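In: this one's structure only:
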């Protein structure tokens, strides 16, 4: 009994901490655009950006961000995502832009490079995305703006531009310095005018440090200082990230509070409303999603608006426990599965249905299909936990142009993620990027 009491007490304290974090941030909307470009057509390919983008997007989602994600984006796709991000940032309290891939500076202006861009002369820079435009989009967010560029790699295409540029043009190494506007953090993977390594592991040295620290419950300025320090130490003191901060007060992405603001003038306390904090507490309970969390809500707010919802969630969880596989059973979904992909018409791209086979071994799903005649390939991978809820990664090369977004050339690389839910013998999912597609999984 004492052990059970201790567990309940810890759950209650955890719920209380989450409740307190929800109260000051109830209107806190966080949006992020994460791009990883590595499969370049006209210059050196980069191995890590796709991994960097996938891992950063997952980390930011855990920190409460709505994430727009793009991997190996062509010019039109990159423009489309930045436009969507600009609209989202205008409605957000916090906006973050992360980019991993090739970039360059020309006459002091920084440019980000889509995978299909060429650079024969200055006019081709119109195919790139200007960092200044991204900074302007970020400024629409109300409280905090963050610009992260892991893109200070050496760009071979810059040599083409040097040969065609006028004598007065300035083409430097790496990126030029960006001063952070008020309320903004700017972090580059290395100092302005320098180049950084892509790295030999899954992630670049900078993104490795970013992933290590970004979810820590530290003040955001300290988080980025720790990132810079880690990169400097791990590189043998050869790579020092460029960091510019212009923020007032303190902000925590994963701490006890959000923005620290000046206290309001003291006022006479109004008559206490027993249900005043019910909504904030419900959001905290719902984010935890356990029976103990919902029971704690009922104990505190039994006569308030969300009490019936809490009772319903408790009952549903009890039913789920009866039907669900044993916790930690990684082999529940093992076996052969049939996968059906259905994509509707999207813009100029025609809809299609595609079937392939998948194998799940120790909870790891792998599906692979290819059509040699059209260079169309597809592979899907991911780990399915005991509760069946997962995010899968899909990669491949395009087939006939009529069925691809922006009518891409056959054989062009693409990648996207799939949010999926598996039961014992069935599953469903949806594609997250570029076009609407649904997935059906049936166990044989």
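Out: Ah, there it is. Keep in mind that this is a model prediction, so the values were computed, not measured. Numbering: from 1, shown residues only.
In: from here on, contacts and neighbour counts on C-alpha atoms
Out: Fine.
In: Please enumerate the helices of the stretch 1-150 of the chain.
Out: Assigned by DSSP state H, counting those that start in this stretch, the helices in the stretch 1-150 of the chain fall at 2-22, 49-62, 75-89, 131-138.
In: What are the boundaries of the helices in the stretch 251-400 of the chain?
Out: Under DSSP H, counting those that start in this stretch, the stretch 251-400 of the chain gives helices at 278-288, 291-300, 307-323.
In: and residue 127, which of those is closest to it?
Out: For those, proximity to residue 127 was assessed by C-alpha to C-alpha; helix 278-288 is nearest, at 42.0 Å.
In: name the helices or strands packed onto that closest one?
Out: helix 2-22, helix 291-300 (3 or more C-alpha pairs under 8 Å, 6 or more residues apart in numbering; DSSP states H and E).
In: can you pull the buried residues of the last one?
Out: Going by neighbour count (16 or more other C-alpha atoms under 10 Å), the buried part of helix 291-300 is 291, 292, 293, 294, 295, 296, 297, 298.
In: if I look at residue 427, how far off is residue 442?
Out: According to C-alpha to C-alpha, to the nearest Å, residue 427 stands 7 Å off from residue 442.
In: who's in contact with the residue nearest to residue 142 when sequence neighbours are not counted?
Out: In space, and not counting its chain neighbours, residue 142 is closest to residue 93: 4.6 Å by C-alpha to C-alpha, 6 or more residues apart in numbering. Taking C-alpha atoms under 8 Å, 6 or more residues apart in numbering, we find residue 93 in contact with 27, 28, 29, 30, 141, 142, 143, 144.
In: okay, those in CSV with distance to residue 377 and neighbour count next?
Out: As requested, the contacts of residue 93 are exported to CSV (distance: C-alpha to C-alpha, whole Å; neighbours: other C-alpha atoms under 10 Å):
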residue, distance to residue 377, neighbour count
27, 43, 10
28, 41, 17
29, 38, 19
30, 35, 25
141, 40, 25
142, 43, 17
143, 43, 21
144, 41, 24
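In: Quickly name whichever of those residues is closest to residue 364.
Out: Nearest to residue 364 among the contacts of residue 93 is residue 30, at 31.3 Å by C-alpha to C-alpha.
In: Wait, that closest one touches residue 62, no?
Out: No: here residue 30 lies out of contact with residue 62, judged by C-alpha atoms under 8 Å, at a distance of 11.4 Å.
In: Pull up the gap between residue 85 and residue 354, please.
Out: As defined by C-alpha to C-alpha, residue 85 lies at a distance of 30 Å from residue 354.
In: Among the two, which residue is more densely surrounded?
Out: Per other C-alpha atoms under 10 Å, whichever of residue 85 and residue 354 has more neighbours is residue 85, with 23 against 11.
In: excluding its backbone neighbours, what's nearest the more buried one?
Out: With C-alpha to C-alpha, 6+ apart, the residue lying closest to residue 85 is residue 33, at 6.3 Å.
In: Now do the same contact list for that neighbour.
Out: Residue 33 makes contacts with 67, 68, 69, 70, 81, 82, 85, 96, 97, 98, as judged by C-alpha under 8 Å, 6+ apart.
In: then this one, side by side with the first:
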């Protein structure tokens, strides 16, 4: 009896010590739940989701700030104040943001929707919403150990009558291209719609609450379990995805578990077909959802084409291919790029947006961006303001090679450099080509002394599609992107 009691005490003590080591770094979180929308139908679950996630994160050692039903100004202010808190905590800080509410994409950009939004036309939405790009840029503007963003924001389009050219769900955001130390988790795959759920919490939040309480598992494994649970709860209709550029381990609870699994080896479609053949469809589906690669989905969709899960897997794969092609078109951002997308996907829900952007760019020269060679690893290249770019160093001439100075005085000559004036004929079309501005990628650094931290409107940094900034490219996060 005594030995049994002593063993229980030792186990409890080890768990407490493990929790202490897990919370060694500073942990701060901002949790936002948007339920009480004023001009569109309310969402019942985000407020509940925010409350439950706040408790989970508190139990995981986070200092949590919770906010609900925020207007646009309030949402920006909350993010700004949170960034200030991260800066005050120091560089050894894990910064986490959880958002539940409406989100959508317009012209390849992702937006979070405040409760006071009331657009009269599609062009009003970007003005009244908050760009995901701006939130991510604000978080990376201060030094931190890592940034974790969890978005349960891909619900149905709240503006179907006026938002005719926005695609479904959210656009791709890839954490691997840009500053290291970022983990992004989305409640469903790019271009898809997440369910609000019939219970007290959404399927995504319910799965997160369960997986987040597991002891000693890395964050990548946590969200693999979230992916599996949501896919099962929705009968394959919804599959979360994530993308990571983390360079350090993170666990919500407990110390690392011994015997970590080696990284999975990428397999071909033929190898997946061989490994899945003969397995029950439900078991095979769990395997490919856990893996999350398009090769696994291709093999499964071929083997189980006549089953409901096989049909959903084929839909997932087709949407994946379409969203990667759309992301590439938005990155290039030329009329030719959008024409290429339309040629491949003329009936896509993004076709109207592609036609609009092609028309907008029809008079601009197709200047292809400089792209790294195929197969090259993503490079985190920090571009600076053009005014700070230093010219390439020139080779120094040896003294013996330097040309002799001409000592003979040469009288200055007056040269009229004005070109001859050309009279414009009636009916002439005048087309002005403007070179696109240099793209900038924001590299995290400490905030300047005496400068406030804020969230602003504009380009640069992260992007779904990324026409204006850094987190772009063919995402290959867990879940297939």
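Out: Now that the structure is in, tell me what you want to look at. What you are looking at is a predicted structure, and each value in this text was computed from that prediction instead of being measured.
In: And the TM-score between them?
Out: The TM-score (TM-score structural alignment, normalised by the length of the first structure) is 0.52; 248 aligned residues with a C-alpha RMSD of 2.2 Å.
In: Throw the helices of the stretch 251-400 of the first structure into CSV and include distance to residue 241 of the first structure, thanks.
Out: Formatted as CSV, the helices of the stretch 251-400 of the first structure follow (distance: least, C-alpha to C-alpha, whole Å):
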stretch, distance to residue 241 of the first structure
helix 278-288, 35
helix 291-300, 42
helix 307-323, 47
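In: To residue 391 of the first structure, which of these lies closest?
Out: Shortest distance between residue 391 of the first structure and the helices of the stretch 251-400 of the first structure, using C-alpha to C-alpha, is found for helix 278-288: 18.3 Å.
In: buried stuff in that closest one?
Out: For helix 278-288 of the first structure, burial by neighbour count (16+ other C-alpha under 10 Å) applies to 278, 279, 280, 281, 282, 283, 284, 285, 286, 288.
In: my guess is the fifth one meets residue 297, correct?
Out: Spelled out, that is residue 282 of the first structure. Yes: Residue 282 of the first structure is in contact with residue 297 according to C-alpha under 8 Å; the separation is 6.7 Å.
In: give the contact list for residue 191 of the first structure.
Out: With contact set as C-alpha under 8 Å, 6+ apart, residue 191 of the first structure has these partners: 177, 239, 240, 241, 242.
In: where's the aligned partner of it in the second structure, which helix or strand?
Out: Matched to the second structure by TM-score structural alignment, residue 191 of the first structure sits across from residue 189. Using DSSP states H and E, residue 189 of the second structure sits in no helix or strand.
In: how close does residue 189 of the second structure sit to residue 321 of the second structure?
Out: Separation of residue 189 of the second structure from residue 321 of the second structure (C-alpha to C-alpha): 12 Å.
In: and residue 201 of the first structure, what pairs with it in the second structure?
Out: Per TM-score structural alignment, residue 201 of the first structure is aligned with residue 199.
In: What is the neighbour count of its match?
Out: 10.
In: With the one 4 residues further on instead?
Out: The criterion is other C-alpha under 10 Å. On that basis, residue 203 of the second structure has 24 neighbouring residues.
In: I figured it was touching residue 188, is that so?
Out: No: Residue 203 of the second structure is beyond contact range of residue 188, at 10.3 Å (criterion: C-alpha under 8 Å).
In: Quick check: chain neighbours aside, which residue is closest to residue 198 of the first structure?
Out: Distances taken as C-alpha to C-alpha, 6+ apart put residue 204 closest to residue 198 of the first structure, at 5.0 Å, once the chain neighbours are dropped.
In: does that neighbour really touch residue 50, like I thought?
Out: No: counting by C-alpha under 8 Å, residue 204 of the first structure does not reach residue 50; the two are 10.6 Å apart.
In: Strands of the second structure, residue ranges please.
Out: With strands called from DSSP state E, the second structure shows them at 26-33, 63-68, 93-100, 103-106, 109-112, 130-131, 146-152, 182-186, 241-244.
In: With the first structure overlaid, report how far the last one is off on average.
Out: Put plainly, it is strand 241-244 of the second structure. Compared with the first structure after the fit, strand 241-244 of the second structure shows a mean deviation of 1.7 Å (mean C-alpha distance after the TM-score superposition for the first structure).
In: what's that strand aligned against in the first structure?
Out: The aligned range for strand 241-244 of the second structure is 242-245, by TM-score structural alignment.
In: got the contact list for that stretch?
Out: For stretch 242-245 of the first structure, using C-alpha under 8 Å, 6+ apart, the contacting residues are 177-180, 183-192, 221, 224-225, 228.
In: number of nearby residues for residue 23 of the first structure?
Out: The number of residues packed near residue 23 of the first structure is 18, by other C-alpha under 10 Å.
In: now the one 3 residues further on
Out: The burial count assigned to residue 26 of the first structure is 12, neighbours taken as other C-alpha under 10 Å.
In: and the closest residue to it other than its chain neighbours, what is it in contact with?
Out: Sequence neighbours aside, residue 280 is the residue nearest to residue 26 of the first structure in space, at 7.1 Å (criterion: C-alpha to C-alpha, 6+ apart). Going by C-alpha under 8 Å, 6+ apart, residue 280 of the first structure touches 19, 22, 23, 26.
In: Could you check how far residue 280 of the first structure is from residue 22 of the first structure?
Out: Counting by C-alpha to C-alpha, the gap from residue 280 of the first structure to residue 22 of the first structure is 6 Å.
In: and residue 22 of the first structure, what does it touch?
Out: The contact partners of residue 22 of the first structure, by C-alpha under 8 Å, 6+ apart, come to 280, 281, 283, 284.
In: What's the separation between residue 257 of the first structure and residue 146 of the first structure?
Out: Distance, residue 257 of the first structure to residue 146 of the first structure, using C-alpha to C-alpha: 18 Å.
In: ditto for residue 431 of the first structure
Out: Residue 431 of the first structure sits 27 Å away from residue 146 of the first structure, going by C-alpha to C-alpha.
In: Quick one: neighbours of residue 132 of the second structure, just the number.
Out: 21.
In: Quick check, it in contact with residue 106.
Out: No: Residue 132 of the second structure lies out of contact with residue 106 (C-alpha under 8 Å); the separation is 11.5 Å.
In: which stretches of the stretch 151-300 of the second structure form helices?
Out: 203-211, 219-233, 269-276, 281-291, 294-303.
In: Include distance to residue 8 of the second structure when you put the ones you listed into JSON lines, please.
Out: Formatted as JSON lines, these follow (distance: least, C-alpha to C-alpha, whole Å):
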{"stretch": "helix 203-211", "distance to residue 8 of the second structure": "24"}
{"stretch": "helix 219-233", "distance to residue 8 of the second structure": "27"}
{"stretch": "helix 269-276", "distance to residue 8 of the second structure": "43"}
{"stretch": "helix 281-291", "distance to residue 8 of the second structure": "35"}
{"stretch": "helix 294-303", "distance to residue 8 of the second structure": "44"}
